[in-house]
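Visitor: I need the structure of the sequence given here:
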Amino acid sequence: MTPVRDSPDLSAVRDALVGADRVVMTTHLRPDGDAIGTELALARALQTLGKTVTVLNADRVPRNLDWLAEEQPAGLLHVYESGDLAQAQAVADADVLLVVDANAAHRLGDVGDVFRKAGKPVLLLDHHPDPERWFDVACVRTDTAAAAEIAYDLIAGIDPALIDRAVATALYVGIMTDTGSFRYGATTPRTHAIVADVLERGDLRPEPIHVAIFDGRSREGLALLSASLATITTHYDGRLATLFVTQDMVRQSGAFFDETEGLINYGLALDGVLAAVIFLELPSGVKLSFRSKGDCPINGWATRFGGGGHPNASGAFVKDGQLARTMKDVIDAAPPHVAADPALAADDGGLSDADLALLAQFKGTLE
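Guide: Next up, the predicted model:
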């Protein structure tokens, strides 16, 4: 077994969960593999200990994780609905509330308001920097590759035998997806050691999990991929790549919106590109995802637009933002983060005539 890396803050979160009879947990909007994997690993371990656990998220599980959701006990996973009396009762009856993989109320959607107004202790388990201060007990480890790594330490610190096949599968999904299949810079030797222990304890084979998550793209999703690749543009002597997806592109392709996941990696894969940004047009604004390679921190860049995250992977949301305007603002703000040459920083990195023509071709409505 990989030795547990304990700490006073993790022990405090662990003790609160072990001491509770009823727990309700949540995570960020549009939950990813790490968010869902961390929730389910903790939920299943706590259920084994006899706890009553409810997972209450603002958004449903992404389609490529439907298989994981289907393996869970009935009544564990819920999508929040205002006015649902059973959900309100679960929060009212909870001894503690737990937030994972997100550290700000607005990132939790409507569940954030529910948690803050519940009058119950709220715990935090996260690996993103600069958490908001309303959590009663917080364990934040920015040196971990995934929130699921922290969940491993929490669970193994209670009893390693709790890591059965169900818990191991959820932990593996969380760590593997948030490390980009173990290729991102935050991946450490300890990440691999934890995964080795998880695979052994759960008697897991990685291949079926990878196939279920990554090899299920629909024909419509491939059509959306093709359309988005046509929007890739480089800026600042090829150091920055951008791409976008409009509402019309999603409609015309027939794809599900969650099939935009991973598209940013195609921009980042270009030779010479240090950072990439994808702009996703939503009815309520523009979602931004930032990625970078090596020693090119982009979380400060995301912060300028109300977001944040890790040095190499961050996000933001521009509420009521218009796509073309948001793209220009973000690209114009890029030089301090991606341009090593002062002369490049002085260049106009905004939208060219060709960029604007492409935007016009894919122009979507915000209905």
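Visitor: okay, CA-based contacts and neighbour counts for the rest of this
Guide: OK.
Visitor: need the strands for the stretch 151-300 of the chain, in chain order.
Guide: 233-235, 240-245, 275-282, 285-292 (DSSP state E, counting those that start in this stretch).
Visitor: to L359, which of these lies closest?
Guide: Nearest of the strands of the stretch 151-300 of the chain to L359, taken as C-alpha to C-alpha: strand 240-245 at 8.7 Å.
Visitor: helices and strands around the closest one, which ones?
Guide: helix 219-229, strand 233-235, helix 264-268, strand 275-282 (3 or more C-alpha pairs under 8 Å, 6 or more residues apart in numbering; DSSP states H and E).
Visitor: those: which one's closest to E200?
Guide: Of all the helices and strands packed on strand 240-245, helix 264-268 sits nearest to E200, with 30.3 Å by C-alpha to C-alpha.
Visitor: can you give the contact residues for the closest one?
Guide: 229, 232, 241-243, 273-278, 289, 291-293 (C-alpha atoms under 8 Å, 6 or more residues apart in numbering).
Visitor: before we move on, what about stretch 103-120?
Guide: Residues from elsewhere that reach stretch 103-120 (C-alpha under 8 Å, 6+ apart): 26-29, 56-58, 80, 91-92, 94-97, 102, 122, 124, 126, 128, 130-132, 134.
Visitor: what do you get for stretch 157-176?
Guide: 4, 6, 14, 33-38, 40-42, 44-45, 48, 68, 145-149, 151-152, 155-156, 182, 191, 195, 198-199, 201-204, 209.
Visitor: so which of those residues belong to helices?
Guide: Secondary structure from DSSP state H places 14, 33-38, 40-42, 44-45, 48, 68, 147-149, 151-152, 155-156, 191, 195, 198-199, 201-202, 209 of those in helices.
Visitor: is it possible to mark the buried ones in the residues you listed?
Guide: Among those, the ones that count as buried by 16 or more other C-alpha atoms under 10 Å are 14, 33-38, 40-42, 44-45, 68, 147-149, 151-152, 155-156, 191, 195, 198-199, 201-202, 209.
Visitor: buried ones in stretch 175-192?
Guide: Buried residues in stretch 175-192, counting neighbours by 16+ other C-alpha under 10 Å, are found at I175, M176, T177, D178, T179, F182, Y184, G185, A186, T187, T191.
Visitor: that stretch: how far from the chain's middle?
Guide: Taking the mean of its C-alpha atoms, stretch 175-192 sits 14 Å from the chain's own mean (C-alpha atoms, centre = their mean, to the nearest Å).
Visitor: okay, now A88: neighbour count?
Guide: If you count neighbours by other C-alpha atoms under 10 Å, A88 ends up with 15.
Visitor: another one to check against the first:
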Amino acid sequence: MNNSDKNQIWDLFTSDKKSFCVISHTNPDGDAMGSALAMKLLLKKLGHEAEVLVPNIYPDYYAWLKDADKIIIGDEQRDKAVDCIEEADILLFMDLNKVRRVEGLDEFLLASDAPKILFDHHVGPDEVFKLQFARTDVSSTCELVYEFISEFDKSLLDKDIADCLYTGIVTDTGNYFHGNITAGTFRITADLIDLGIDVLEINQKVYNTFSESRIRMLGHSLINRMEVLHDKETVVMYLTKDDLKKFNDQEGDTEGIVNYGLTIKGIKISALFIERAQYIKISFRSEGDVNVNQIAVNYYDGGGHKNASGAYFYGSIEDAILRFKQALNEIEL
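Guide: Just a heads-up that it's a prediction; the model follows:
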């Protein structure tokens, strides 16, 4: 990203009325939800038409965010999702670096001639994006959205946008526990509080409204599905399809489980393997200078950040875990 990209994006946002399709990734998390909804609210303020599109349903603990109930869910509203893409003047991608992360809709996105704009904080973005506001030295895409709005017209920020941005920041940092947290992250948070957000209320909605089955699945993960590799300072956890069925897994129920591995004294790496219908979904977390992104990129179909990355594996969960253990033996972390 360069300043000319940022300025060109703002020029587009403040030009004649346009239709935007604001898109984020499969299994939308707090940063995906917060950044996409904040951008929709901004675009509406600037006089544009805007819809948010995600490939599948989001966790219910984000349903309180402004206009979350108006999000187009790709695998439930396919015709509406395709119309959003094909009728848009501009495709605006939030919190993803690869178009293929919009599962089930990527072919329509790539076929569109509409300009593709990216706001993101992951490494290695696709080359299809005409304009980018992308940096890897920030906590979240929501932090970038705040910086973008503040630089050009801070008066456009309001409580609804602030609620969205705080949600992305607090979740992508694990409640300010990991990620690229800087003094600027806390200054932004203070500004959002000044805009009227209720930190205690949002934290309650995001972290303390879980179902009983989710908590029981967490307990099962820690008691029955966790292996500690003391010599590698690593924790490996997994959940099978039968586990997910037993605990009535809902979207978002496995979010955050991987972080528990790092709460063990002396552990520097935590990995969670989840057996889904068509692939194994993997989450990696690490402490300090330990770079788990190189495992996600070099051993799996994945990527992300130094201390927090994700990946997919197309095979058995046993083979996915075996490959991880081989990676621990082969690379210098």
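Visitor: sort out for me which of the contacts of stretch 103-120 of structure 1 are in helices.
Guide: Filtering those for helices - DSSP H - leaves V91, A92.
Visitor: quick check on the contacts of stretch 103-120 of structure 1: which are buried?
Guide: 26-29, 56-58, 80, 91-92, 94-97, 102, 122, 124, 126, 128, 131.
Visitor: which ones among those map onto strands?
Guide: Taking DSSP state E, the ones among those that sit in strands are T26, L56, N57, V96, L97, V122, L124, D126.
Visitor: now for the third one: what does it line up with in structure 2?
Guide: Meaning N57 of structure 1. For N57 of structure 1, the aligned position in structure 2 is V54, judged by TM-score structural alignment.
Visitor: again, but for S228 of structure 1
Guide: Checking TM-score structural alignment: S228 of structure 1 goes with S221.
Visitor: neighbours of that match, how many?
Guide: By other C-alpha under 10 Å, 20 other residues sit near S221 of structure 2.
Visitor: then the one 4 residues further on?
Guide: Residues near R225 of structure 2, counting by other C-alpha under 10 Å, number 17.
Visitor: residue contacts, it?
Guide: Per C-alpha under 8 Å, 6+ apart, neighbours of R225 of structure 2: M237, Y238, L239.
Visitor: and it, how far from Y238 of structure 2?
Guide: 6 Å (C-alpha to C-alpha, to the nearest Å).
Visitor: please apply the same query to D31 of structure 2.
Guide: 24 Å.
Visitor: hang on, the earlier thing: including distance to A354 of structure 1, could the ones in strands among the buried ones among the contacts of stretch 103-120 of structure 1 go into JSON lines?
Guide: Output for those, formatted as JSON lines (distance: C-alpha to C-alpha, whole Å):
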{"residue": "T26", "distance to A354 of structure 1": "43"}
{"residue": "L56", "distance to A354 of structure 1": "45"}
{"residue": "N57", "distance to A354 of structure 1": "41"}
{"residue": "V96", "distance to A354 of structure 1": "54"}
{"residue": "L97", "distance to A354 of structure 1": "50"}
{"residue": "V122", "distance to A354 of structure 1": "49"}
{"residue": "L124", "distance to A354 of structure 1": "46"}
{"residue": "D126", "distance to A354 of structure 1": "41"}
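Visitor: P335 of structure 1: which of these is nearest?
Guide: D126 (29.7 Å).
Visitor: structure 2: which residue goes with that closest one?
Guide: Counting by TM-score structural alignment, D126 of structure 1 corresponds to D120 in structure 2.
Visitor: run through who's touching the strand or helix carrying A86 of structure 1.
Guide: Under the criterion of DSSP states H and E, A86 of structure 1 resides in helix 85-93. The contact list for helix 85-93 of structure 1 (C-alpha under 8 Å, 6+ apart) reads R22, V24, T54, L56, Y80, E81, L97, F115, A118.
Visitor: what's the match for D95 of structure 1 in structure 2?
Guide: Using TM-score structural alignment, the equivalent of D95 of structure 1 in structure 2 is D89.
Visitor: what does S218 of structure 1 give?
Guide: Taking TM-score structural alignment, S218 of structure 1 has S211 as its aligned residue in structure 2.
Visitor: residue at max distance from the center of structure 2?
Guide: D231 (31.3 Å; C-alpha atoms, centre = their mean).
Visitor: map that one onto structure 1.
Guide: Checking TM-score structural alignment: D231 of structure 2 goes with D237.
Visitor: okay, now N27 of structure 2: neighbour count?
Guide: By other C-alpha under 10 Å, 18 other residues sit near N27 of structure 2.
Visitor: need the counterpart of it in structure 1.
Guide: In structure 1, N27 of structure 2 lands on R30 (TM-score structural alignment).
Visitor: F177 of structure 2 too?
Guide: Aligned against structure 1 by TM-score structural alignment, F177 of structure 2 finds its counterpart in R183.
Visitor: mind checking how far T326 of structure 1 is from E281 of structure 1?
Guide: Going from T326 of structure 1 to E281 of structure 1 by C-alpha to C-alpha gives 10 Å.
Visitor: residues in contact with stretch 295-310 of structure 2: which ones?
Guide: Counting by C-alpha under 8 Å, 6+ apart, residues outside stretch 295-310 of structure 2 touching it are 122-123, 136, 178-179, 281-294, 311-313, 323-324, 327.
Visitor: PyMOL command for the buried members of those?
Guide: Of the contacts of stretch 295-310 of structure 2, the buried ones can be selected in PyMOL as follows, counting by 16+ other C-alpha under 10 Å:
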select buried, resi 122+123+136+178+179+281+282+283+284+285+286+287+291+292+293+294+311+312+313+323+324+327
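Visitor: L200 of structure 2 matches what in structure 1?
Guide: Checking TM-score structural alignment: L200 of structure 2 goes with E207.
Visitor: that match: what's it in contact with?
Guide: With C-alpha under 8 Å, 6+ apart, E207 of structure 1 has no contacts at all.
Visitor: now do the one 5 residues further on
Guide: Shown in contact with A212 of structure 1 (C-alpha under 8 Å, 6+ apart): N64, L65, W67.
Visitor: from L68 of structure 1, how far out is it?
Guide: Distance, A212 of structure 1 to L68 of structure 1, by C-alpha to C-alpha: 9 Å.
Visitor: thinking again about what came up before, mean deviation of the helix holding A86 of structure 1 from structure 2?
Guide: By mean C-alpha distance after the TM-score superposition for structure 1, the fitted helix 85-93 of structure 1 averages 3.4 Å away from its aligned residues in structure 2.
Visitor: and D126 of structure 1, how far is that from S292 of structure 1?
Guide: 21 Å.
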